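# the amino acid sequence is not available; the structure is as follows:
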């Protein structure tokens, strides 16, 4: 006999999202580190390419080097995922019809809204701190850990220093969540239709597959926004770029349009796994929490 499940309440959505985000962040951080370093390879003297970056980091700092800035991302990822699922489920509750179904357009809007909220609440400060810590790890060390880095950034740049690149982050996260939730919903429904599970829900393996597919689509659709966001959050960005549009034009003019997809390989690896992990963990936790 199949268990009956009710809709998750706000606290359950938040808790499941926080746990899923923390697990995903810790599991995939080395790929995020390499991606961010790869986005700085235009800097003279930096290692270029995924393998050279990994080799250089391991030679200079060991395995711990691949986790530089990890604390900021793991904490931020937990808060981000909790905020994302809480906001998405809340908006979905308003948009869904009497049967709980969502149209593709409303799914996109719900994802967009979740992305904007998570960008303001969690992503911008955690990503700014993470980016500066990774950049700091490849040069003269100014910061020793997440707390020291946060204090140092606020001391030298003020509180606004950890909100550097807010607008490109809002654009990136809004697009990320809109694409990720809508593509996940499409893939999830397609797999349910194809496999016809007796419970009406996918098992953990197929949920991971749907989440990984959503991650793949999200990477290629939003990579330019991710590159602009990273450049705008780097140390000294305020003196190099007037705004996000100026950053975009300088990257294209000075480095070529393909630079907007710089760091795609490690981000692809991370978001495919992260999409699979976060949706699989979230769905399983919600299943346990809402079972009667």
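Here it is on my side, so go on. All values derive from a computational prediction rather than experimental measurement. Residues are numbered from 1 along each chain as shown.

# make it CA atoms for all contacts and neighbour counts henceforth
Fine.

# and residue 157, how many neighbours does it have?
By other Cα atoms under 10 Å, the residues close to residue 157 number 12.

# for residue 159, give me its contacts.
Residue 159 makes contact with residue 153 under the criterion Cα atoms under 8 Å, 6 or more residues apart in numbering.

# right, I mislabeled it, should have said residue 72
Contacts of residue 72 (Cα under 8 Å, 6+ apart): 126, 127, 129, 130, 146.

# which of the residues you listed fall in helices?
126, 127, 129, 130, 146 (DSSP state H).

# distance check, residue 279 against residue 263.
Going from residue 279 to residue 263 by Cα to Cα, to the nearest Å gives 23 Å.

# ok, residue 162 next?
23 Å.

# was I right about residue 22 contacting residue 80?
No. Assessed by Cα atoms under 8 Å, residue 22 is found out of contact with residue 80, at 9.4 Å.

# which one's more surrounded, those two?
Taking other Cα under 10 Å, residue 22 and residue 80 do not tie; residue 80 has more neighbours (29 against 21).

# what is the subsequent helix or strand relative to the helix or strand that contains residue 212?
In this structure, residue 212 sits in helix 204-233 according to DSSP states H and E. Next in sequence after helix 204-233, counting helices and strands by DSSP H and E, comes helix 237-240.

# report the buried residues of the very next helix or strand once past that next one.
Downstream of helix 237-240, the next assigned helix or strand under DSSP H and E is helix 244-255. Across helix 244-255, burial judged by 16 or more other Cα atoms under 10 Å covers 244, 247, 248, 251.

# distance to residue 12 added to these, as JSON lines?
As requested, the buried residues of helix 244-255 are exported to JSON lines (distance: Cα to Cα, whole Å):
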{"residue": "244", "distance to residue 12": "37"}
{"residue": "247", "distance to residue 12": "40"}
{"residue": "248", "distance to residue 12": "40"}
{"residue": "251", "distance to residue 12": "42"}
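
# second one coming, line it up with the first:
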């Protein structure tokens, strides 16, 4: 039977995961957002040019523009996402902790966590992306109380792909645990569960971004468009394709793909390690 500690551990561990994700991944995220929003006819030739231009013109600290919001927001987002993920898993277990979830059940729990965290993620990401593409001090926009949830349907759509993130994480984890039990990989056989968490987390993140990246591009374009004659989220897909073609849906993909492995591998490693620590402490 799930205890209160089991239900709370995911939320507490998510805070540690969110802080890790911010420190490791925010510079890559800034480059990604700027490339996505500027498109193919903007001020940057590509990810490397964006990185170097940002450092040269604004200084290295500019790579952490908008970080103050995620510092609190990502910790809250990961607390909600990973806490709800843990509880959805417990729900699917039906109160029987001995029941081993299937890959599909892990994927469904992941999608549920994605929809849950969308309510927190939408205002955090809206403010973050607009700060990241703020090239001049006078370029500022104001939001009302409900305006900060502008883009909720877009965020819900993008977070639905957590189905593949957490489904593939379980697949990769089981695959590597199977390898560890064979005699064909003597070096790998010495690795522990923590390394499996790290590697599976990074691989799952790369899988997630390969599948959902076009939706993420459209979401960020939708959130950062001007206030005059705004385009709906659905019509933004057609707008990107009409103005830039298929390539427009993959602007900034390289820094995202590079960033996703170390950022999410580290975050999931911290989450799983903290979860184990908290649960073990409860048995002392």
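Perfect, thanks for sending it. Not measured: the values here are computed from a predicted model.

# how alike are these chains, TM-score-wise?
TM-score of the superposed chains, computed with TM-score structural alignment, normalised by the length of the second structure, equals 0.88; 269 aligned residues with a Cα RMSD of 2.1 Å.

# where do the strands sit along the second structure?
Along the second structure, no segments are classed as strands by DSSP state E.

# check which helices and strands the top helix by length along it sits against.
Criterion DSSP H: the longest helix present in the second structure is helix 4-38. Secondary-structure packing of helix 4-38 of the second structure (3 or more Cα pairs under 8 Å, 6 or more residues apart in numbering; DSSP states H and E): helix 47-58, helix 68-93, helix 103-132, helix 193-224, helix 253-281.

# re the thing from before, out of the contacts of residue 72 of the first structure, which are shared with the second structure?
Compared against the second structure with both residues aligned by TM-score structural alignment, their matches' Cα atoms under 8 Å, the contacts of residue 72 of the first structure retain 126, 129, 130.

# list just the nearest of the contacts of residue 72 of the first structure to residue 211 of the first structure.
residue 127 (22.2 Å; Cα to Cα).

# what about the equivalent of that closest one over in the second structure, neighbour count?
Aligning on TM-score structural alignment places residue 127 of the first structure opposite residue 125 in the second structure. Look at residue 125 of the second structure: counted by other Cα under 10 Å, it has 23 neighbours.

# just residue 26 of the second structure next, same as before
Number of residues near residue 26 of the second structure (other Cα under 10 Å) recorded here: 20.

# quick one: map residue 31 of the second structure onto the first structure.
For residue 31 of the second structure, the aligned position in the first structure is residue 34, judged by TM-score structural alignment.

# return the residues in contact with its match.
50, 53, 54, 66, 263, 266.

# mind checking what the first one lines up with in the second structure?
Same thing as residue 50 of the first structure. By TM-score structural alignment, residue 50 of the first structure lines up with residue 47.

# so who does residue 206 of the second structure touch?
257, 260, 261.

# separation between it and residue 52 of the second structure?
24 Å.

# kindly report the same for residue 248 of the second structure.
22 Å.

# so for the two, which sits in the more crowded spot?
Comparing residue 248 of the second structure with residue 52 by other Cα under 10 Å, the one with more neighbours is residue 248, at 21 against 15.

# give the closest residue to the more buried one in space, chain neighbours not counted.
Of all residues not flanking residue 248 of the second structure in the chain, residue 240 sits nearest, at 6.0 Å (Cα to Cα, 6 or more residues apart in numbering).

# can you check residue 18 of the second structure too?
residue 75 (4.0 Å).

# residues near the counterpart of the one you found in the first structure, how many?
By TM-score structural alignment, residue 75 of the second structure lines up with residue 78 in the first structure. Neighbour count of residue 78 of the first structure, defined by other Cα under 10 Å: 25.

# equivalent analysis for residue 257 of the first structure, please.
With other Cα under 10 Å as criterion, residue 257 of the first structure counts 15.

# right, and it touches residue 251 too?
Yes. Using Cα under 8 Å, residue 257 of the first structure is in contact with residue 251, at 7.2 Å.

# distance check, residue 128 of the first structure against residue 222 of the first structure.
For residue 128 of the first structure, the distance to residue 222 of the first structure - Cα to Cα - is 18 Å.

# more neighbours: those two, which one.
residue 128 (27 against 19).
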